[in-house]
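>>> whatever this is, show me its structure:
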Amino acid sequence: MLPSGTEKTGHQVDKATTGWVNGFVGVVIFSGSLPATRVAVMDFDPVFLTVARAAIAGLLALALLLMFREKRPARGDLFSLAIVAFGVVVGFPLLTALALEHVTSAHSIVFVGLLPLATAIFAVLRGGERPRPAFWLFSCLGSALVGGYALSQGVTASPVGDALMLAAIVACGLGYAEGAKLSRRLGGWQVISWALVLSLPVMLVLVFSTMPPSLAGVGGAAWAGLAYVSLFSMLIGFVFWYRGLALGGIAAVGQLQLLQPFFGLVLAASLLHEQVSVSMLVVTLGVVLCVAGARMFAK
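As a prediction, the model looks like this:
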């Protein structure tokens, strides 16, 4: 029989590995969000798209909560759920949809490389985590690599689009860290579900007030984009993502987001036929090494 200390260490390793696997699945799902949004805003107004995706996901979340008879969150959790709703239900989707009216999805995706650093900062401010100094070195280096790639692609192409993307990153980092902290008590899918349900009444009102007079001109690709961001980006992805952050550590697992721009760029190139530089491969390799280094020194 193994010593109790060894069993505890093994349990911690399994828990961390499970967290990283869940986080990776979440990142892969989220990688399709910006390309799908880019397709959807070609036929949908950005504000309508934002509230429609939140309303659809909110109705699905409500059905899940009722089906599994989940206990209502405590009154003290409502403030945290409101932050999650502000950051990932409204803030990030709306700001990115507005940004994608000014920039391509390939251009916007590289800004997501700043999201791990934003998430790590909020993990310290809101989650109480204290990564080792070397962690910040790898996190900043990974963000710098992605930021440098963005500069090489022409980051000043649209100041308005770039400013909206930066604001989206801040809102999303806050929502990720707050939701992960809360999911340690409520569970990953429960947190995003309650956040969606909390915002559902307002979203439903806004859906009907912003709905275009006719949807006849909306193409199949735009409907598919709306379906993806509603089901996968707004709900299913968070089931894996919040579970990964809660088990593996917000700051540590959050570094997986450094890979998201490059998954997204592949989708942008293959599905939207947007031009992607071959230098992406070199930067991707550097980012992978930074993620590995950040994981090593996260705690």
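>>> CA only for contacts and neighbour counts going forward, please
Will do.
>>> I figured F30 hits Q260, correct?
Yes: applying Cα atoms under 8 Å, one finds F30 in contact with Q260, separated by 7.4 Å.
>>> okay, how far is it across stretch 24-42, tip to tip?
In stretch 24-42, first residue to last residue: 29 Å (Cα to Cα, to the nearest Å).
>>> chain center to it: distance?
Averaging C-alpha positions (Cα atoms, centre = their mean, to the nearest Å) puts stretch 24-42 9 Å from its chain's average.
>>> buried ones in that stretch?
24-41 (16 or more other Cα atoms under 10 Å).
>>> ok, and what's touching it?
The contact list for stretch 24-42, computed with Cα atoms under 8 Å, 6 or more residues apart in numbering, reads 49, 96-97, 100-101, 104-106, 108-109, 221-226, 228-229, 232-233, 237-241, 256-257, 259-261, 263-264, 267-268, 272.
>>> can you check stretch 65-74 too?
Counting by Cα under 8 Å, 6+ apart, residues outside stretch 65-74 touching it are 186, 190, 193-194.
>>> which pair in those spans the largest distance?
L186 and S193 (10.5 Å; Cα to Cα).
>>> so between these two, which is more surrounded?
Legend: neighbour count by other Cα atoms under 10 Å for L186 and S193, higher for S193 (25 against 20).
>>> would you do the same for the sequence below? I want to compare the two.
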Amino acid sequence: MSTPVSASVASPDVAAPATTPVPPPRTAPEARGLALGLLGVMIFALTLPMTRLAVGTPDAPLMSGLFIAMGRAAVAGLLSGALLLALRAPLPQRADWGPLVLTALGVVFGFPLLTSMAMRHVSAVHASVIVGVLPLATAAVGALLHRQRPSPAFWACALLGTALVVAFAVLRSGGAGLALHPADLLLLGAMLCAAVGYGFGARLSQHMRAEFVICWALVISLPATGPLAALSWPAAPMPVHAWGGLAYVSVFSMWLGFFAWYRGLALGGTVRVSQVQLVQPFLGMLFAVPLLGEGLDTVSVGFGLAVMATVLLGRRMPVRPRPASA
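Below you'll find the model as predicted:
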């Protein structure tokens, strides 16, 4: 009599696994990472134009590159300290201090200082020729740090996207983008600093909150950025638009943008999400329509769509872990 009962009870147990909800696909975090990365890139897209607004031109110089770089870091550092205190953030682990210092050297000191010095001497379009190599550099640094081996097809998509960005920038400059300028060395150095800072910051964001990563990097930099900002304070009164440019790069480019960017890199992977940066020049151009009264043309839209296609195509290409060496 007990056998039929046990069978009737057992059969639902056997069938239960078939009705268990399927775990979310592994691409869900990656998709979220790409979305957050795009949000960060949208915030970063105005960095170079706003920096140019603050530093002026060789004929009409405004704030110094040193003051822009250190001032933005000092303001963001004070905001970071207040946030860390408000959230009672724990101190970083002992092993995290080294990567935090490297992150700070890359994105708090290197990139802001070198770009601020360069942007007085080159146009935003010219600078975008050099900035176009940043996604490729970030992917290379990410592959080394995270021991990944992107497939040849992924690198082909990355190279194609970089070539499209550079070709677009040269076309927009009427060929002037091909003429090298001494400031290009500063921009190339800035790209290397940013790639290193992005790579180490993304690695820290895998076990720290993304906002804490940039906040700690800014806070540990305050003993240097604060005094340097004070020493390089402009002697003459500055126009409102220069202070507005400084305010943007301080609060958004140096602080809030990294909340989304580092979280996106951690979720989606530095190698893949780095390619979202390819659309940054086109986003900057799009934002210039309402801000500067510039217009869009079919060539610009076509290049933008082509670059986005390389990003989407590259996402489908395999990125495998690098085998451990003996």
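>>> what would you report as the TM-score here?
Once superposed, the chains reach a TM-score of 0.92 (TM-score structural alignment, normalised by the length of the first structure), with 296 aligned residues with a Cα RMSD of 2.1 Å.
>>> list only buried entries from the contacts of stretch 24-42 of the first structure.
Buried residues within the contacts of stretch 24-42 of the first structure, defined by neighbour count using 16+ other Cα under 10 Å: 49, 96-97, 100-101, 104-106, 108-109, 222, 225-226, 228-229, 232-233, 237-241, 256-257, 259-261, 263-264, 267-268, 272.
>>> all strands of the second structure, in order?
Using DSSP state E, the strands of the second structure run over residues 148-150, 319-321.
>>> could you say what helices and strands the last one packs with?
Looking back up the chat, that one is strand 319-321 of the second structure. With contacts defined as 3 or more Cα pairs under 8 Å, 6 or more residues apart in numbering; DSSP states H and E, strand 319-321 of the second structure has these neighbours: strand 148-150.
>>> let me see the ranges of the helices in the stretch 151-299 of the first structure.
In the stretch 151-299 of the first structure, the helices defined using DSSP state H, counting those that start in this stretch lie at 159-186, 188-210, 220-228, 237-248, 250-254, 260-271, 279-296.
>>> contacts for stretch 112-122 of the second structure?
Counting by Cα under 8 Å, 6+ apart, 48, 51-52, 55-58, 61, 64-66, 68-70, 127, 181, 183-184, 186-187, 189-190 sit against stretch 112-122 of the second structure.
>>> residue contacts, the residue nearest the centre of the second structure?
Geometric centre of the second structure, nearest residue: W261, 5.3 Å, by Cα atoms, centre = their mean. The contact partners of W261 of the second structure, by Cα under 8 Å, 6+ apart, come to 36-41.
>>> how far away is it from L283 of the second structure?
W261 of the second structure sits 16 Å away from L283 of the second structure, going by Cα to Cα.
>>> repeat for A86 of the second structure
Distance, A86 of the second structure to L283 of the second structure, by Cα to Cα: 34 Å.
>>> which position in the first structure pairs with V249 of the second structure?
Correspondence of V249 of the second structure to the first structure, assessed by TM-score structural alignment: V229.
>>> so that match sits against A55, correct?
No: using Cα under 8 Å, V229 of the first structure makes no contact with A55, being 11.4 Å away.
>>> got the contact list for the aligned residue in the second structure for L49 of the first structure?
Alignment note (TM-score structural alignment): L49 of the first structure maps to I68 of the second structure. Under the criterion of Cα under 8 Å, 6+ apart, the neighbours of I68 of the second structure are 51, 54-55, 112-113, 116, 229, 246.
>>> if we use 6 Å, what do you get?
Applying Cα atoms under 6 Å, 6 or more residues apart in numbering to I68 of the second structure gives no contacts.
>>> one step back: the helices of the stretch 151-299 of the first structure: which one's closest to T119 of the first structure?
helix 159-186 (4.2 Å).
>>> the second structure: matching residues for the closest one?
The aligned range for helix 159-186 of the first structure is 181-208, by TM-score structural alignment.
>>> so which bits of the matching stretch are buried?
Within stretch 181-208 of the second structure, the residues that count as buried by 16+ other Cα under 10 Å are 183-184, 186-205, 208.
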